[in-house]
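Q: pasting the sequence and the predicted coordinates here, then a few questions.
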Amino acid sequence: MRHVPGFRVIENHYPAGLELPRHFHDYAYLSYVLEGPYSESYGNSASVTCSPRVLRYLPAGLPHANVFDAGSHCLIVEVDRDALKRVNEHSSALDKPGEIQGIGSTWLAQRLYHEFRQGDELALVSLEGILLEMLAEGARHAGSKGPVAVIPRWLRIAREYLEANFLRPLSLAEIAGAAGVHRVHLSREFRRYFSTTVGEFLRRKRIEHACHMVSTTNIALAEIAMTCGFSDQSHFSATFRRQIGLTPARFRQMAQAR
């Protein structure tokens, strides 16, 4: 556990089979799933799946329940009321739960975990800056579309299928078949619920995976490009720069600077 001005950062391991009945927290939470998906439910809403490499926000005082079927490894951030107030003065209020989407939030969460593991005084300065940026991302994304939507079961299956197979070639027909719906219905409802197309979602997942590989390994960029489903390094670099704002080489240099 690390104490940062305005925040408390905790690394938690939840055993397989653990069920946490309805409860709430006195402080707002950011959670980043490092490994092992789990489910979370609010009130009478259907449960949502909290998948690996997904950053979520949970406001203070919101009753919820969790089920960890396979066990999970998470980084949890408890947000002080004053820190939340500072962000809310300049952004939309963070008052609803949800996934904080976007490459930026994923990269920040990965950087947070990297700095969390450093354990030195300089890391504390970096942690505070990263955490404030994460809250700003949350204000832009988590609270902007209202409460977490009740996602149809078939659509959750489609998304989970994408998350499990995003590194290989996929067709709409295959994904729709896995979910048991027509591909036109899949395309329309996927965009409606997730505010992105299936293709854009796949591209984002591949870039997120590439960010992880670029920042934590020394694997050649050409090999990362092939692993992540890009036709060649040039295509990978162009897409990476368009999504992240940096070339893969520069991103690696910055991520591994410490």
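A: That came in fine, so what should we check first? Residues are numbered from 1 along each chain as shown.
Q: switch to C-alpha atoms for all contacts and neighbour counts from now on
A: OK.
Q: ranges for the helices of the stretch 1-150 of the chain?
A: 81-88, 103-116, 121-141 (DSSP state H, counting those that start in this stretch).
Q: identify all contacting residues around stretch 215-232.
A: 167-169, 206-207, 209-210, 213-214, 233, 236, 248-249, 251-252, 255-256 (CA atoms under 8 Å, 6 or more residues apart in numbering).
Q: give me the neighbour count for Val79.
A: 24 (other CA atoms under 10 Å).
Q: could you do Phe240 as well?
A: Phe240 - counted by other CA under 10 Å - has 23 other residues nearby.
Q: what about it, which helix or strand?
A: helix 233-244 (DSSP states H and E).
Q: which residues touch that helix?
A: Ile103, Gly104, Ile207, Leu221, Ala222, Ala225, Met226, Phe230, Leu246, Thr247, Pro248.
Q: and here is the other one:
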Amino acid sequence: MINLEKGQYLGINRPYHSQSALSFIDTAYSEKVFNGWHAHERAHLTLVLNGGNLEKRKSGEQALLAGQVVFYHSQELHRNDHTLFPSRNLNLEIDDTFFSRYDITEEQIARALNSGRLTSLEFTRLFHETVFKSPASSDSLHLLLLSFTQEAGKSTPDWLIRLKDLLHDQWDQWPTLAELAAEFEVHPVTLSKYFHHFFSCTLGAYMRKLKAQHALAMIRSGHYSLSEICHACGFADQSHFIRSFKDATGMLPKKFEKL
């Protein structure tokens, strides 16, 4: 088992300009690296840009592919097998000073990711604000990440978790508020109120977000043209797709494709 210090990842690392407690590191994997158990000194979010692997943790394993974002606690043991070459990750390291300054915990970031408030879209927007906008205020970037990880409450109702899972399974459909309320046996007003409270957006905005997430993954897969992605994800036309993607990530699809 090895322990990796600040800025260290197992591939070839290219640090981007860091913003105080937040640092981006671009890591490429062109050949086999150490695939045993290891941990990182800093908590971090990782967006798979290209390729992928089979990630193993003490709690289980999952296949990671382009477009997925995951969170690692500081000192959390994990290992990566069956890496697809070439692979490339963007890592956002979060220093302990961020957690102490804003009085939040690593677990809150993990919950934000699991709930869908923090996704590959928000990760990409934060990267865009850090790397492509100049000058970038460290305070504004910290608050941007903080806004994605604000807790909406201590616990999410079970029916709302099941609703989120249903929406993710049927992301290419557009269920109405009334249909969902009937499905989960709650009043439409209750559903609308709780949904906005826990996901910080309306049902319609959340469905648009899911379409943009799938578009992001398809862009990074490298297998589809933008017109094919536009059609597959149900956007009215390419201008609608481009506008929606930029609204969600801060970047044009072509620019994100060329990262």
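A: Noted; the coordinates are in hand. Not measured: the values here are computed from a predicted model.
Q: pull out the buried positions in the helix holding Phe240 of the first structure.
A: Gln233, Phe236, Ser237, Thr239, Phe240, Gln243, Ile244 (16 or more other CA atoms under 10 Å).
Q: again, but for stretch 71-89 of the first structure
A: 71-80, 84, 87-88.
Q: how far is that stretch from where the chain is centred?
A: With CA atoms, centre = their mean, to the nearest Å as the basis, stretch 71-89 of the first structure stands 14 Å off its chain's centre.
Q: and the end-to-end length of that stretch?
A: End-to-end distance for stretch 71-89 of the first structure: 37 Å, by CA to CA, to the nearest Å.
Q: make sure Met226 of the first structure is indeed in a helix.
A: Yes - counting by DSSP: H, G, I helix; E, B strand; the rest coil, Met226 of the first structure is located in a helix.
Q: next one: it from Pro5 of the first structure, what distance?
A: Distance, Met226 of the first structure to Pro5 of the first structure, by CA to CA: 42 Å.
Q: please enumerate the strands of the second structure.
A: 2-4, 12-15, 22-29, 38-40, 43-57, 60-65, 69-72, 78-94 (DSSP state E).
Q: can you list those in TSV and add distance to Glu107 of the second structure?
A: Shown next, in TSV, are the strands of the second structure (distance: least, CA to CA, whole Å):
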stretch	distance to Glu107 of the second structure
strand 2-4	21
strand 12-15	26
strand 22-29	17
strand 38-40	16
strand 43-57	10
strand 60-65	18
strand 69-72	10
strand 78-94	13
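Q: mind checking which of those strands is nearest Val131 of the second structure?
A: Closest to Val131 of the second structure of the strands of the second structure is strand 22-29 (CA to CA; 8.7 Å).
Q: return the set of buried residues in that closest one.
A: Buried residues in strand 22-29 of the second structure (16+ other CA under 10 Å): Leu22, Ser23, Phe24, Ile25, Asp26, Thr27, Ala28, Tyr29.
Q: what's the answer for stretch 158-176 of the second structure, then?
A: Leu163, Lys164, Leu167, Trp171, Asp172.
Q: what's that stretch in contact with?
A: Leu180, Phe184, Tyr194, Phe195, Met207, Leu210, Lys211, Cys233, Gly234.
Q: could these go into CSV alongside neighbour count?
A: CSV is the format used below for the contacts of stretch 158-176 of the second structure (neighbours: other CA atoms under 10 Å):
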residue, neighbour count
Leu180, 17
Phe184, 14
Tyr194, 17
Phe195, 18
Met207, 19
Leu210, 20
Lys211, 22
Cys233, 20
Gly234, 16
